[in-house]
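[1] sequence and predicted structure are below.
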Amino acid sequence: MPTNLNRQEIRMESFCVDQEIETSRFWHDLQQGLSFCNLPETEDRTQNPRPNPTVEEITMVVLGEPLTCLNLCLEGGKQCPGGMLLVPSLTWLQKEPTNERDLQTLRVRKAVTFDSCGRTFLDIFTPPRRVNYFMNLVTGNEKADARSPSNNFLNFERDLECPVGVTEEMVKRLDDRILTRILVADAGVAYPDTLAFPFRPKISYNLGDHDISVVPVRNKEDGKENIRSQLGVFLKRLLKKGIEKVVVKVPGSASPGVSYHSAHDQAGVYSAMCQGLDVLEEGESIIVEAFCETLKLLPVPHLDYEEQAVGMKTQALSCTIRAVVCCTPNGNQLVSDIVCGVGHADKPLDGGNTLPLSLEGFLSQWGFQERSEIEKIRSMIKAKAEVILENWMRYESKLKKEEIGGSLMRTNVLGVNFVLTHQEDGSYDAVAVSISNSRKTIANSQIHEFQNLSKLGSSVRPLVATMVNCSQRFLLQGKHILLIGAGEEFVWEAVREYNVKITLVDGDPNNKADKCVHKFIQCVIGDRNNEDINAEKIVQLVRTHDLAIDGCMTVVDDYVPLTSLVCKALRMIGSTPEAARKSKKKSLSQKSLEQSRVNVPFLPNPSLFAVKTHGISQPEDVTGSSNHIQYPALLKPEFGACSYGVNLVKDEAECMKYLVNTKNSEKMTNDPPFGKNHGSAMHLTEYAQGTKHGVEIVVYRGKLLAAFVSDCGPTRIPQFFETSTCMPSCLNPERQRHLITAALQCISGVGHTDGVFNVEFKMTPTGPKLIEINGRMCAWFYRNWVRTVYETDILFLNFLIVCGIQPNIQPFEPTCQFMAILCSPAAHSKALSRPGIATPEILAEAHERGEIIYYEMEPLKEENTDNECGFCAISVKEKSVSEAKKQLLAVCRKYGVDTQEHPAEYVLSTFVQSPSY
């Protein structure tokens, strides 16, 4: 592969442009943008081509001119260094046929890459790098000559196999004022009364019950007559509503564009519309709509004084508000920026004739002083813009592949233009007057940011996160993962969502999961005394079935040691058997930390987080334990989860009594009460006083990628069953950082380097103290909580890691607050069995109504106070800690789960928002 493209090669491309002119202008624009940001010039690395890595990297290609998308590329470099590639010409790309239908693989030969510090590099890739996300930001001109080179950019993305962010078909639909006006109305957002005349429309419009009239025009002479007959009726209707002004909108640069008219001047409106009709092309439309007047300025003393002193009346002003709304990685909608433009009321306003201004700046200029009122207006605009994108996504999902321009196309960003109006009742409303397509939105978002460099990239931050997520999904799709142990239902939902193949190995021949996976292999693997034999059986089954496995994992705690042995035998990424053994046995975890040789000068030693333990293999070991362990202490199983078998013992006598009772119970039932087949060995550990917390931590090659902290309410002593939990944590940021550091040091101390792990701590007055390390990701509802609060799916990250793909994670700021009450048979069996009040069926119905989030852990059993176990979680989602607590208390009282044994006020008492320091 040559390191430089030559002129002959370029001429051979059927879609070529003049390379010298194109590249020259490209470099000029790029250097101009970089110098404005005070960033270094582009470094040419084409003489040393970059080899492709053994594992595919994120490769997001933006086709466009740098000055129209520089903020997008710089933000891409921050979030994914080296993964955002800018190309100015199709000659830097190449297509290859795939084995899948008529799709083609896109590869990049040459590009400008961006790093996390804003530095840029001109790279050549040998061999060409496979593209896993493509965004064509070159604006095509449909009216240009078909032979024009610019037209070669159009529909280039139509047959690509990778996800695509913009297609020409969807740009046309977003530019269709009638279609977007109808979708705005369908979303329940205010819009101007509209009369539209499309010329030979290419799509049909479902008008519904809206104040939108559409009169198709087949030929222009008849169209003028249609305008004459319909216009009078429309204007009379507006006048009856008290609307005195109208707006005529015509597309295309060769037309009058936008003009304002009096609703009484029917002749003037008719003339403007006929002039517009003359230049319409097929599929375009001319629109007349009600004028939306910007709310009047509130009294501003210094302006009033100036008017009187100078003797000049301030000219009427208007304002347009543009909300940039992005699709998030989870498919939600998020407004990332709101920018305003102020101008004279008698002229159309746009980004070209107004200075960008923040919403707060505009409202302050208009006389608003109350912060709460400004925030209320922001929230209202934000909600309207997000519901518009949500409705657009819903519409887009119903279109055929040919209609959207690709099999994996999704509109991930658009702009919504509003006018803020004053209502008769004194309230304010935002009226959506137009939609900007993705290309225009990205280009326009830069104008405000380049004047406020601290905000550079903020408007496209969610968009880049979504591009990265789509890229990683593309890299993951089709990967074959060996899953040991069935786990929970959410795993099977994720299999379908992420399009991965799962071969499940489980001992239950009637497992329901066998219908959800690519392949189910029934194999008895429950005997924990023969893990080596079980691992050998699984490896042999993989080879017998000739399975090409990309990764191996488990979500079941009991199968962590077995999975580590299989990973080692198959040479897969995962925990080593030694690390799995250390984290599985609780006393061994603590001793490993005490003896850890992990010594990073800028991090605390892992031994700082350990607590003293004392092993008990027989009752005689209890005698003299007070010489090693300070009482009161905890008598805990070496294996197991969810605090099963944990008990507070005040002295050696009480410890002996509890231990003997446990051993006797085990002999009588022939069934271990906890630990399952790992055994019911016990140990003593010193009691750490403080609040309990959980950390979900993601590491790859020993590097911390992300961590998420949750809080637990006061546990039920003496067995320490969890009573409540919340996320995000109520701890101040400094304390949360302590927990995250402790989690990283603890998993490093036992030897874990790759995966998603759950680590539990007590936050004592002197810092975090380890409770236990779970060598797999959390189960229950925590995965869904992390996904909702931070827009990050830890199961998806686990899939990536075991397949050798380094996750790129940029967790969002918390978007909401979850809080839950955890119910147990011991405390709630009576409350949850009262007909008509709080049966599991009633709680499930409340979940369906959206009143609560109900999660059933296991069927409700008879009251059992010997070893508590969880039955269900009743959760709420609100905007803040105080709102969540208030709502959850109300739910507990309504359904009778606020019991004497489990008082809701008490179990939620530790959830108080701490100051941010």
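    Now that the structure is in, tell me what you want to look at.

[2] drop to CA atoms for contacts and neighbour counts, all remaining ones
    Fine.

[3] show me what contacts the residue nearest to the spatial centre of the chain?
    Residue closest to the average C-alpha location in the chain (C-alpha atoms, centre = their mean): Glu791, at 3.0 Å. Residues in contact with Glu791 (C-alpha atoms under 8 Å, 6 or more residues apart in numbering) are Thr328, Pro329, Asn330, Pro811, Phe812.

[4] cutoff 10 Å now
    328-332, 465-466, 784-785, 809-815 (C-alpha atoms under 10 Å, 6 or more residues apart in numbering).

[5] same check on Ile381?
    189, 321-323, 335, 338, 375, 416-420, 429-432 are the contacts of Ile381 under C-alpha under 10 Å, 6+ apart.

[6] here comes the other one, which I'd like you to weigh against the first:
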Amino acid sequence: MSALLWESPTYSRNCQLSALTDSVAFRWYINVVDTCYLFISTSSTSKPASTGFQALSNTRMQQTADTKKDHEATVQGSYYNVAEHLSRDGGDGSHLQQEDDKSALQLYHSLQQILLELGLPETRDRTTPRALTTSELVICVLSSPDKYLPVLLEGGRLCSGHMLLCLSSTWLSKIPSPEHPGLFSFRVHKAITFEEGGHTYLDSFQPPCRVSYFLSSLDSYSTQAQDKEGPCLDSKLEADLDCPACGSPQLSRITENMLLTRQLLSQKGVGIPQTLAFSFHPLPTSRPPHPSITVVSVQLKEQLQELMPGAINTFLQHPELQSCHEVIVQPSGGGWYSCDNETTLVKSDREGVLSATLALLPRIQEGESILISASYESVQPQKPLKLEQSVTYQAPGVLRKLALHIRATVCRAADDQPQLSQVVCWVDKAEAPASARPTVLQTLEVTLQEWGFTQDDLTAIQQIIKQWAEAAMQAVMDNQSQLSDQDKGGAGAQTDLIGVEFALIQQDGKLRPLLLRLTAHHRGVYSTAFSLLMLPRLAHTVEPLLQTMCQRAHSFFIAGKTILVIGGGESKKMSVWHTAKKQNIRVILVNPESDHPANHLVWKFLHYNFTDHSQDEAHARNIARIICESNLNINGCLTFVCNFSVLTSLVCQELRLPSNGVEVINIAKKKSHTQQHLGRVAHSLQHFPDVSLYTVPSLQVISPAELQEVIEKVDFPAVMKLEYGEGGLGVKIVENLQQCEEFYDGIQHEELITRGISPEVMLMEYVGGEKHVVDLIIFSGKLLAAFVSDYGPSGSSYFLNLSHIMPSKLCPEKVNQLVTAAYQSCIYCGLKNGVFNVDLKMTETGPKLLEINPRTGGIYLPAWIKAVYGFDLILVSFLIACDIRPHAWTPEPRGHIAGLSTPLTQYLQALENPSFTATLKHLEINGIIHSSMIRDDSSKPDFEVVSLNISSFSPSKEEVFKRLLIVSKILGLDSNEYPFKYFLDPLM
């Protein structure tokens, strides 16, 4: 046994550490000795330990007995009794398989070694079992600790306490799903929990917690070739799960089928090596021909053997192969991983190529292929690497041939868009086999710069790699959408992560990438070593995948929930109903108009006229009565229309559903009330600015007779607007009493305006500065995420918002000021749960609050946030309405989106052009712009309003502005009165 101990790599490393005088290292070494003894003494298959080692261990354990008792009474150190804890099963006997406890213990020790080397705290053993509800996020990773450590660490920061690592499948149980007959739920009995600051805990769960997203990579994806020789492919573990899963054995086989992926990619303009494929008994699916791929397809292997010599001779004489000297022979399909089974041969050795191809023929099965691919010489450094020279010694030059390997990692973003998250490369000797382990990983940028290539070369290659890698993921997603649940390996299985490997060659003086293969997620495509060496890039690297994990878990939580929505709104709200249908939410829509277009998209439609808001309390009782009489079990209630927010809070009160409360909504909804309430808030805490600093002097105007008294308390210029207005309607700058009186008289008779809660008017002191909008998510009083956007100059004295951009161009300091002001304003008004929309101005004295909209931002903002951040604001609104905590943060923006809103008079004038509608549609189909109607009203009020909004998204802000200016002229929306360049320039 002592021999076994001395052979342990962990023990050897710790012997070296024990020589150090550092007390922490020494205690760590002693703990490992204790652990080794505990493991040896509890293993039923081990031989008796030697007397010397046993005596040493017993002495050490006796010396620390009292210390250990005290330690275990609170939070245990990671090594005490860990062998006993790790070997305990879930307690119900329903495990999928019984693995050797030794494997889990070794993985646990590996994790401690990793944490030590990263300078992170050791794992602690929590004595008290944790309990998580079925609606709490549980991201379960079944893997060795090193493979997904970047995801686990960053997930611990963003989803602290909800990122679980299982080191053995025996830590899980699989039971019939309570909601989905025929499917199964995973339950976690114990796991390593990752939390903020790199803290980890060995936890047990009582009751076992339900998995809401599953990622597996614990040697369960054996290749088919390995299946025949030993390890068995275990596809039952992830079969028929009710929760979302990142891939499956079936999907991994499809992703790594080289012939299939090359056929899919060739149709998307991706550069691939010239390929000859011998396909045995292929599946009936036909693929369009492509000049880079030649497929010889037969039903019998004997036929393939007869056709091989002639086909190989023809292929080796192909013009595209004239510039290459070697070819690669490899199997494709099923579970073959080509890197481990490929043979590189000189192109002129035709007999050798034929022999290697024939050697694979007996091993392939139905639906599989043998590929012969052109292999080109890798690009070489443009200048020799600089070596230090000595006066007395001349170092020999090194002119060894090198091979540059590139791997991109692409994930399916939360909005189902492919997103490149990492590009790494490594340099090896040209003769090194493809299956060799990568050398030290590095960035492509640094490598090509060292090799003497220009910035233009680098930029061009980076753009192509991004384009092709994301095209590869799109091809995988498109193909996967056509598969049945059985073919995918389960209803929740979906490819969320792939690796894309490239070669970089040089032809005719130009760099040319070639896409070689795709690799499935379980092969550690996130390059853990590189990610942890480049910690500043960690968030950017793994954040898209984490966002996808949370988004899919959110969808899992909300599916099947019944939610009452008060008011359908106008056509600009249609995305709400599409989102609900996509997420399988049973929406009950209560609307005053019976012909609303959403009545065919929702689960149930209730026609009830609640337009008279003076009777909101009676309306709320009536709506609640209808719901109760229908025996409908409602999980949540909300509205997406500002003027219905008070009624919605009353309905929630009647049905006893989660809500911020009627009084709180009244404070936030009535604009002068909001300002006065926040102005009276006083607190002694200095962690944030005093909330009263954000307020603007405001007073309600109850009657014309009060105007004189009110204006004496508010300086001119001032702003008059409706107390309960929405969408910027009825807001005007005034400079004297006469203008106030004219506005007051006019607003009382304007039907478009007075259809809100009431026609009450307020007077607010005008504040200068730029306008900004903050959309923020708050749950249980905690700010989860915020999205800041900028407005351009106002279009008239009615404050028309004609230009808008996201994300904000402000510096981080100013953005933080705006977010803090919006958050504090909501919290001190009592808004502690929901998605809110806050208008502010950034002035010389800091942020000033204009108004709070106690509902999800309207018009185009949810769509913009989805485009820029990949974040679904509407889904989060539904979650919070059901009192489910969303796991949200503000991700890195993927680009810029800007929009122009057209004044109604200008829009009506542009419509006179017969080609306007067709041109607008053509621009949208080609992805140049997106359009939405802000106002559906055909009647024109006595003052100017905005109608059509056109927007454009691009990674380049300059490209966005260029498109908008050109399109506005093409459509005839630009004018001398409203020159769009004037409104866009300040946003640059």
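    Sure thing, it's come through. None of these values were measured; they are calculated from a predicted model.

[7] just say helix, strand or coil for the closest residue to Phe234 of structure 1 other than its chain neighbours.
    In space, and not counting its chain neighbours, Phe234 of structure 1 is closest to Leu195: 7.2 Å by C-alpha to C-alpha, 6 or more residues apart in numbering. Classification of Leu195 of structure 1 by DSSP: H, G, I helix; E, B strand; the rest coil places it in strand.

[8] out of the contacts of Glu791 of structure 1, which is most surrounded?
    Highest neighbour count within those, by other C-alpha atoms under 10 Å: Ala465, with 25 neighbours.

[9] re earlier: list buried residues within the contacts of Ile381 of structure 1.
    189, 321-323, 335, 338, 416-420, 429-432 (16 or more other C-alpha atoms under 10 Å).

[10] what's around Ser35 of structure 1, how many residues?
    11.

[11] which residue in structure 2 lines up with it?
    Here Ser35 of structure 1 is matched to Leu116 in structure 2, going by TM-score structural alignment.

[12] my guess is its match meets Glu122, correct?
    Yes: assessed by C-alpha atoms under 10 Å, Leu116 of structure 2 is found in contact with Glu122 at 6.9 Å.

[13] mutual contacts of those two, please.
    Among the neighbours of Leu116 of structure 2, those also in contact with Glu122 (C-alpha under 10 Å, 6+ apart) are Trp28.

[14] setting the sequence-adjacent residues aside, check what's closest to Gly155 of structure 2.
    With C-alpha to C-alpha, 6+ apart as the criterion, Gly155 of structure 2 has its nearest non-adjacent residue at 6.0 Å, and that residue is Met163.

[15] need the counterpart of that neighbour in structure 1.
    Counting by TM-score structural alignment, Met163 of structure 2 lines up with Met84 in structure 1.

[16] one more: Leu237 of structure 2?
    With TM-score structural alignment defining the correspondence, Leu237 of structure 2 maps onto Phe156 in structure 1.

[17] okay, and that match sits in which element?
    Using DSSP states H and E, no element contains Phe156 of structure 1; it sits outside every helix and strand.

[18] that's a helix at Val699 of structure 1, yeah?
    No: counting by three-state DSSP, one finds Val699 of structure 1 to be strand, located in no helix.

[19] look at it and say how many residues are nearby.
    If we define neighbours as other C-alpha under 10 Å, then Val699 of structure 1 has 24 of them.

[20] so it touches Ala706, yeah?
    Yes: using C-alpha under 10 Å, Val699 of structure 1 is in contact with Ala706, at 7.3 Å.

[21] shared neighbours of those two, which are they?
    With C-alpha under 10 Å, 6+ apart as the test, Val699 of structure 1 and Ala706 both reach Val756, Pro807.

[22] that older thread, tell me which of the contacts of Glu791 of structure 1 fall in helices.
    Among the contacts of Glu791 of structure 1, the members falling in helices are Ala465, Thr466, Asn784, Trp785 (criterion: DSSP state H).

[23] okay, these in JSON lines with distance to Lys501 of structure 1 next?
    Shown next, in JSON lines, are these (distance: C-alpha to C-alpha, whole Å):
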{"residue": "Ala465", "distance to Lys501 of structure 1": "25"}
{"residue": "Thr466", "distance to Lys501 of structure 1": "23"}
{"residue": "Asn784", "distance to Lys501 of structure 1": "22"}
{"residue": "Trp785", "distance to Lys501 of structure 1": "25"}
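
[24] show me what contacts whichever residue in structure 1 pairs up with Glu726 of structure 2?
    Counting by TM-score structural alignment, Glu726 of structure 2 corresponds to Ala641 in structure 1. Neighbouring residues of Ala641 of structure 1 by C-alpha under 10 Å, 6+ apart: Asp557, Asp558, Lys584, Phe674, Gly675, Glu772, Asn774.

[25] break down the stretch 101-250 of structure 2 into its helices, ranges please.
    For the stretch 101-250 of structure 2, the helices defined by DSSP state H, counting those that start in this stretch cover 101-117, 149-158, 224-229, 249-255.

[26] so which elements touch the last one?
    If you count contacts as 3 or more C-alpha pairs under 10 Å, 6 or more residues apart in numbering; DSSP states H and E, helix 249-255 of structure 2 packs onto helix 258-266, helix 455-480, helix 485-488, strand 493-494, strand 497-507, strand 510-520.

[27] can you classify Gln230 of structure 1 by secondary structure?
    Per three-state DSSP, Gln230 of structure 1 ends up helix.

[28] what number of residues lie near the counterpart of it in structure 2?
    Using TM-score structural alignment as the criterion, Gln230 of structure 1 maps onto Ala311 of structure 2. Ala311 of structure 2 has 18 neighbouring residues, counting by other C-alpha under 10 Å.

[29] does Ala311 of structure 2 really touch Phe278, like I thought?
    Yes: assessed by C-alpha under 10 Å, Ala311 of structure 2 is found in contact with Phe278 at 9.2 Å.

[30] was I right about Glu735 of structure 2 contacting Phe716?
    Yes: proximity of Glu735 of structure 2 to Phe716 meets the contact threshold set by C-alpha under 10 Å, at 5.5 Å.
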